[in-house]
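Participant: quick one: sequence and predicted model below, then my questions.
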Amino acid sequence: FLVWNVEFPTARIGEFDTELVREFFQALSTHGGITLHVDALHGFNSHHIAEAAFKAVARALREAVETDPRKSDAIPSTKGAL
């Protein structure tokens, strides 16, 4: 499931259609079986908005799947089960 609150001021970044950014995240959330929220709080440059979205999601995914070395024997879930 994707919640997408991102608007691009231009339809293209060079030859790249900005609609494809949302399509990528839609496919990632659907085929990855994850709920994904992407919000752009502000921005004026389409390139920087897209770059920030990719970087923020990458960091969130890394944090979500990274094991905590302090709890290496625990199930990596806030509910204690997967």
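Facilitator: Yep, that arrived.

Participant: C-alpha from now on. contacts and neighbour counts both.
Facilitator: Noted.

Participant: nearest residue to the middle of the chain?
Facilitator: residue 57 (2.9 Å; Cα atoms, centre = their mean).

Participant: for residue 39, see how far away that one is.
Facilitator: Using Cα to Cα, to the nearest Å, residue 57 is found at 10 Å from residue 39.

Participant: one more: residue 6?
Facilitator: Counting by Cα to Cα, the gap from residue 6 to residue 39 is 6 Å.

Participant: in addition, the following structure is provided for comparison:
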Amino acid sequence: MRKSRITRKTNETDIKIKLDVDGTGKSKINTPIGFFNHMLEAFSKHGLFDLEIDVKGDIEVDQHHTVEDIGIALGNAFLDALDDKKGINRSGYFVYPMDEALAVVAIDLSGRPYLQYDAEFKRRYCGELDTDLLHDFFEAFAVNLKANVVVRMPYGRSDHHKIEAIFKAFAKAMKMACEKDDRIKGVLSTKGVI
């Protein structure tokens, strides 16, 4: 059973996450940022992860704490659910088109956290989401999952389409990386550990 429950409570945020890696894409997302809810729902649906996220954050100060702390907690949730990473593909990638936008996401659950992020947006906000904070979300996720994450947006016109394509590619790449393969004995590493 690859499941986890994470609670992260600070002076700035209170986050509860329930994750089932082997789910069917059901989600219940409740953050104070509507457009971010939509993206996390898309992540759950396209990755087939059952995901519940409940967040209270100090967005009257800024969205930064909330968005970054969700990345921290979600990374921790996957780290906990995947346990020793035995039998999984370990890496995954996806190229996702959404109308005129194209997103590329590649992930290696290597134990070595790193983010390579190349995505720019025309507007500071998409809905009420501060687009500048997407980098912080993915960086927090990568560091706390101890994964190498590459996010690229080579082209697109609509910021909404660009961001949604990124989250759908992110979902598909994570799904591929988390999938089990009966041929893999132990962890998929010449070192024998991840």
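Facilitator: Here it is on my side, so go on. Just so it is clear, the model here is predicted, and its values are computed rather than measured.

Participant: tm score of chain vs chain?
Facilitator: Put the two chains on top of each other and the TM-score (TM-score structural alignment, normalised by the length of the first structure) is 0.84; 80 aligned residues with a Cα RMSD of 1.7 Å.

Participant: returning to that earlier point: residue 6 and residue 39 of the first structure: which is more packed in?
Facilitator: Between residue 6 of the first structure and residue 39, counted using other Cα atoms under 10 Å, residue 6 has the larger neighbour count: 17 against 13.

Participant: the more buried one maps to what in the second structure?
Facilitator: Aligned against the second structure by TM-score structural alignment, residue 6 of the first structure finds its counterpart in residue 119.

Participant: what sits against that match?
Facilitator: By Cα atoms under 8 Å, 6 or more residues apart in numbering, the residues touching residue 119 of the second structure are 151-154.

Participant: if you set the cut-off to 7 Å instead, what comes out?
Facilitator: Taking Cα atoms under 7 Å, 6 or more residues apart in numbering, we find residue 119 of the second structure in contact with 152-153.

Participant: do residue 80 of the second structure as well
Facilitator: Neighbours of residue 80 of the second structure in contact, by Cα under 7 Å, 6+ apart: residue 4.

Participant: give me that answer again for 10 Å
Facilitator: 2-6, 19, 74, 145 (Cα atoms under 10 Å, 6 or more residues apart in numbering).

Participant: closest one of those residues to residue 34 of the second structure?
Facilitator: When these are compared for distance to residue 34 of the second structure (Cα to Cα), residue 74 wins out at 17.7 Å.

Participant: for the closest one, which non-adjacent residue is closest in space?
Facilitator: residue 141 (6.4 Å; Cα to Cα, 6 or more residues apart in numbering).

Participant: where do the strands of the first structure begin and end?
Facilitator: Using DSSP state E, the strands of the first structure run over 2-5, 12-13, 16-17, 36-39.

Participant: I'd like those strands as JSON lines, with distance to residue 49 of the first structure appended.
Facilitator: What follows is those, written out as JSON lines (distance: least, Cα to Cα, whole Å):
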{"stretch": "strand 2-5", "distance to residue 49 of the first structure": "12"}
{"stretch": "strand 12-13", "distance to residue 49 of the first structure": "11"}
{"stretch": "strand 16-17", "distance to residue 49 of the first structure": "13"}
{"stretch": "strand 36-39", "distance to residue 49 of the first structure": "10"}
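
Participant: for residue 51 of the first structure, find the nearest of those.
Facilitator: Taking these one by one with Cα to Cα, strand 12-13 is closest: 11.0 Å.

Participant: how close does that closest one sit to the second structure?
Facilitator: Here the mean offset of strand 12-13 of the first structure against the second structure after fitting is 0.6 Å, by mean Cα distance after the TM-score superposition for the first structure.

Participant: just list what that strand packs against, helices and strands only.
Facilitator: Packed against strand 12-13 of the first structure, as judged by 3 or more Cα pairs under 10 Å, 6 or more residues apart in numbering; DSSP states H and E, are the following elements: helix 46-65.

Participant: alignment lookup: residue 39 of the first structure to the second structure.
Facilitator: For residue 39 of the first structure, the residue aligned by TM-score structural alignment is residue 152.
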